[in-house]
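*Asks:* For reference, the sequence and a predicted model appear below.
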Amino acid sequence: MAKLREKEGLAGELLAYLDEQARLGFSWVVYDSERPIGGSWDLLCYRDQISAFREAAENQQISGWHIARPIAQLRRAFAIQEYELKNLTMNRNSLEAFREEAKALKVPQNMIDAAEALMEQNVPRIEIFGQVPADRGMMDVTIHIKQSGQSDFYYFNKFDVAMSKAKPLENDHQYMVISQSAADKDKNLLRRFSSPIQAMDYFKAQKGNAELSTGKASDKDLQYRDTLATMKDGKVDYVKKEFSQTFHSPVIQNSHYVDRGKGFSIEQAANMLQGRAVFRGDLVSRAGVPYKAWNTYQFNEPKDRYNNYTLKQYGEGYRFDLKKELASYEIKEMQQPVTAKQLVARMENGYSPVVTVIGKDGESRPLRIEAVPRYGNINFSEPGGKPVKREDYQKEQVISHAVGKEKGHAKNRGQQQGQEIDM
């Protein structure tokens, strides 16, 4: 194959040149096969084979190794190179776009790496499973990437989050499902899972005898596993008492569609699934008008037609100012600009961080804090989850205003400017 210099669009330029020469009646081309072709000046075209071979033979005596080929043959070679270069450029652009979008949506790095490996293999549909921390245990995350039907370009268009009531496992422990082999009833199969949701789904789908357990899956440790549930002839016949609520409770899950890196991030979706509110300042209404709002899932409302929770939004008209609310308390993290900015950002992303708060008695205590835009305030609790009275930590000058504010919110709840939207 002819060698080309590294120049963007060169193969296309040479294709156009050869097409033009063919239209002028030339059918043969001579070039130096030992040197990369840098442009049309490196190609000598002839109308007949004899002239082309004569030119190639004469040039052998001067420099390089010149060869004569039919224009149609060299054209095919350039067309192949142009196609490969376009695909290479497209794949590189696709990977770069995915990296930027995944970073903006807070996709864990190990999931990004796994997705890129499959994209490089040209897999048309990609689903990558991972986990992110939750208040109690881990939350499942699945990202969905699809290749365009017209090109090799990839689109990251959706992710799912799911949460169960399973407790965190010890280090090096996994969920395991031991089941009968369909091919050999006397042989058992072992599958390992990091996700309790996936493990339970797989266990419940079995048709014969099966066991759901936790423990270390090595041969020497398998005998010490903790059995959570068993199945006989496709029917569950035992569930451990401590695991019963987790096993029988429905999984809380939701899907989010994204557009070129825009949408709720994975950390925001995970925090909303745990019942908290998140703030977004980049929202756009169906009429194309930008707006800002706090967002929460409506767990008590029917799901939409896509089996997702609808959102309740609290816009600017609702007059919940997080920074102003935080200033009503003696919070050490709010005393420095850097830590104050970090605290506000985490709370806007739906986290419930632990801060140091000074009470009326002058004592500082570590308390967990959470934004509650529905009622226009923030909640405090002990790190273990026990609620505490916010009034015990309010600055003296704002206590008298707080009572009136609570009454005002109660009176105007019917005038809330939240919206219910389909996700």
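*Replies:* Structure received. Numbering: from 1, shown residues only.
*Asks:* rest of the way, CA atoms for contacts and neighbours
*Replies:* Fine.
*Asks:* before we move on, which element is Gln313 in?
*Replies:* Under the criterion of DSSP states H and E, Gln313 resides in strand 311-315.
*Asks:* Ok, Arg99 next?
*Replies:* Element membership for Arg99, per DSSP H and E: helix 71-104.
*Asks:* re earlier: next one: the strand holding Gln313 to chain centre, how far?
*Replies:* 23 Å (CA atoms, centre = their mean, to the nearest Å).
*Asks:* sorry, back to before: tell me which strands and helices the helix holding Arg99 is in contact with?
*Replies:* helix 10-23, helix 109-120, strand 154-163 (3 or more CA pairs under 8 Å, 6 or more residues apart in numbering; DSSP states H and E).
*Asks:* what's the angle from it to helix 10-23?
*Replies:* 150 degrees (axes from the mean of the first three to the mean of the last three CA atoms, to 10 degrees).
*Asks:* buried sites along helix 71-104?
*Replies:* 71, 74-75, 78, 81-82, 90-91, 94-95, 97-99, 101-102, 104 (16 or more other CA atoms under 10 Å).
*Asks:* circling back: deepest of the helices and strands packed on helix 71-104, which one?
*Replies:* Most buried of the helices and strands packed on helix 71-104, by mean neighbour count (mean count of other CA atoms under 10 Å): strand 154-163, with a mean of 20.
*Asks:* For the helix or strand following that strand, name the packing helices and strands.
*Replies:* For strand 154-163, the succeeding helix or strand toward the C-terminus, using DSSP H and E, is strand 174-180. Secondary-structure packing of strand 174-180 (3+ CA pairs under 8 Å, 6+ apart): strand 188-193, helix 196-204, strand 210-215.
*Asks:* Next one for the comparison:
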Amino acid sequence: MNEKNLDYLKEGLKYMGFGTSLNGELEKHLQGQQPEFRLGLQIPHHNSRMDYTLHFRRSDQSDMYFFNKYDATLKPDDSAREVSQTFYINKNSGITAKEAYNLLNGRSVHKELVNAENQPYKAWLQLDPQAKDQQGNHKVKQFHENYGFDLEKTLQKFHINELQDPQQKERLLRSLERGNQQLVTAKEEGYEVKRYIEASPQFKTINVYNEQRHLAKRETIQKQDKEVRQAHQVPQKGTRQDLAAQDQPEEKRSQRKGLAI
């Protein structure tokens, strides 16, 4: 058995979000020197379960095994039907186990990809529930950077407390990019409330849910247009226009700021 190969595969499983529970079974299969094998895993979630079947294959030129792909099936606890998708792995990299769960739930995931010319690019990915390819996989919709969705700028349109702290803001952005439905503290009609949010790049906004994860109106935590303009404005201190603005009524100062955007 190739020990380095075993360590490489273990590292890949951990990085892809499958943990270490499969390591013992993985080692037994590598010792058996089968041409290919599969490993099964179940991961529970708050109202559903994910079933994974991981596919491994030995190289035709060496004793090296590779983790090539996995089948993921979302099994909701309610009456909703199961949803499945096959995700392909390249050099221990690809859609993680949690990202697969989010995609099968209809959410979007932000990933760095490579085009046909081997050039890297970033895009939001979302499964198309209405369209499948010849292998039975849902087709994947991509929303590139030039599509016009900027998650950070979009969040600035909402009263979200976590955006005020740089570390919390960074964690929030990374979590939403992984497709998570993230709990935040928001302001609604002057009161602090708990809300779940998720990225919605196709419609260039976010979706908002209450604490029971039922869809809520995003407008209830959205800033007014004037607040959004002020949040994005960089004041020019010390200029003649700035000093003059201080002597003007509040309404005129707001108009001046609006023209400067």
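*Replies:* Great, that's in hand. Predicted model, so just to flag it, every value in this text is computed and none were measured.
*Asks:* ok so, going back, equivalent range in the second structure for the strand holding Gln313 of the first structure?
*Replies:* On the second structure, the counterpart of strand 311-315 of the first structure by TM-score structural alignment is residues 140-144.
*Asks:* and Glu333 of the first structure, which of the helices and strands packed on helix 71-104 of the first structure is closest to it?
*Replies:* helix 109-120 (28.9 Å; CA to CA).
*Asks:* Which parts of the stretch 151-261 of the second structure are strands?
*Replies:* With DSSP state E, counting those that start in this stretch applied, the stretch 151-261 of the second structure shows strands at 182-188, 191-200, 205-209, 215-216, listed in chain order.
*Asks:* circling back: rebuild the helices and strands packed on helix 71-104 of the first structure as CSV, extending it with distance to Gln397 of the first structure.
*Replies:* Shown next, in CSV, are these (distance: least, CA to CA, whole Å):
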stretch, distance to Gln397 of the first structure
helix 10-23, 74
helix 109-120, 47
strand 154-163, 42
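*Asks:* For Gln253 of the first structure, find the nearest of the helices and strands packed on strand 174-180 of the first structure.
*Replies:* Among these, helix 196-204 sits nearest to Gln253 of the first structure (CA to CA), with 10.5 Å.
*Asks:* what stretch of the second structure does that closest one fall on?
*Replies:* Under TM-score structural alignment, there's no match for helix 196-204 of the first structure.
*Asks:* Now that helix: buried residues?
*Replies:* 196-197, 199-200, 202-204.
*Asks:* still on that earlier bit, what is the mean deviation of the match of strand 311-315 of the first structure from its aligned residues in the first structure?
*Replies:* In the superposition against the first structure, stretch 140-144 of the second structure averages 0.5 Å from its aligned positions (mean CA distance after the TM-score superposition for the first structure).
*Asks:* which residues are contacting that stretch?
*Replies:* 122-128, 201-202 (CA atoms under 8 Å, 6 or more residues apart in numbering).
*Asks:* One more pass at 10 Å, please.
*Replies:* Applying CA atoms under 10 Å, 6 or more residues apart in numbering, the contact partners of stretch 140-144 of the second structure are 103, 108-111, 121-129, 131-133, 149, 201-202, 204.
*Asks:* before we move on, what about stretch 171-179 of the second structure?
*Replies:* 95-96, 98-103, 105-111, 124-126, 151-152, 155, 162-163, 166, 169, 180-184, 197-200, 206.
*Asks:* Kindly give a single PyMOL line that selects the buried subset of the residues you listed.
*Replies:* To isolate the buried members of the contacts of stretch 171-179 of the second structure in PyMOL, using 16+ other CA under 10 Å:
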select buried, resi 95+96+98+99+100+101+102+103+107+108+109+110+111+124+125+126+151+155+162+163+169+180+181+182+183+184+197+198+199+200+206
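*Asks:* and the closest residue to Leu311 of the first structure other than its chain neighbours, what does it touch?
*Replies:* Residue nearest to Leu311 of the first structure in three dimensions, not counting chain neighbours: Tyr297, with 4.8 Å by CA to CA, 6 or more residues apart in numbering. Going by CA under 10 Å, 6+ apart, Tyr297 of the first structure touches 254, 269, 272-278, 308-313, 420.
*Asks:* farthest pair in those?
*Replies:* Applying CA to CA across these, the maximum distance is between Gln274 and Glu420, 18.8 Å.
*Asks:* Please, where are all the helices along the stretch 151-261 of the second structure?
*Replies:* Taking DSSP state H, counting those that start in this stretch as the criterion, the stretch 151-261 of the second structure contains helices spanning 151-155, 166-177, 225-232, 240-245, 250-260.
*Asks:* looking at the ones you listed, which is closest to Glu211 of the second structure?
*Replies:* From the helices of the stretch 151-261 of the second structure, taking CA to CA, the stretch that ends up closest is helix 166-177, at 17.1 Å.
*Asks:* Show me which parts of the closest one are buried, residue by residue.
*Replies:* Buried, per 16+ other CA under 10 Å, within helix 166-177 of the second structure: 169, 172-173, 175-177.
*Asks:* mean deviation of it from the first structure?
*Replies:* Relative to the first structure, helix 166-177 of the second structure is 1.3 Å off (mean CA distance after the TM-score superposition for the first structure).
*Asks:* residue range for that helix in the first structure?
*Replies:* With TM-score structural alignment as the criterion, helix 166-177 of the second structure aligns to 337-348.
*Asks:* quick one on the thing from earlier: and the buried residues of helix 196-204 of the first structure, which two are furthest apart?
*Replies:* Within the buried residues of helix 196-204 of the first structure, Pro196 and Lys204 form the most distant pair, 12.0 Å apart (CA to CA).
*Asks:* Need the overlap of contacts for the two.
*Replies:* Joint contacts of Pro196 of the first structure and Lys204 (CA under 10 Å, 6+ apart) are 212, 247.
*Asks:* wait, which of the helices of the stretch 151-261 of the second structure is closest to Leu54 of the second structure?
*Replies:* helix 166-177 (24.2 Å).
*Asks:* how big is the angle separating the closest one from strand 191-200?
*Replies:* Using the same axes, to 10 degrees, helix 166-177 of the second structure lies at 40 degrees relative to strand 191-200.
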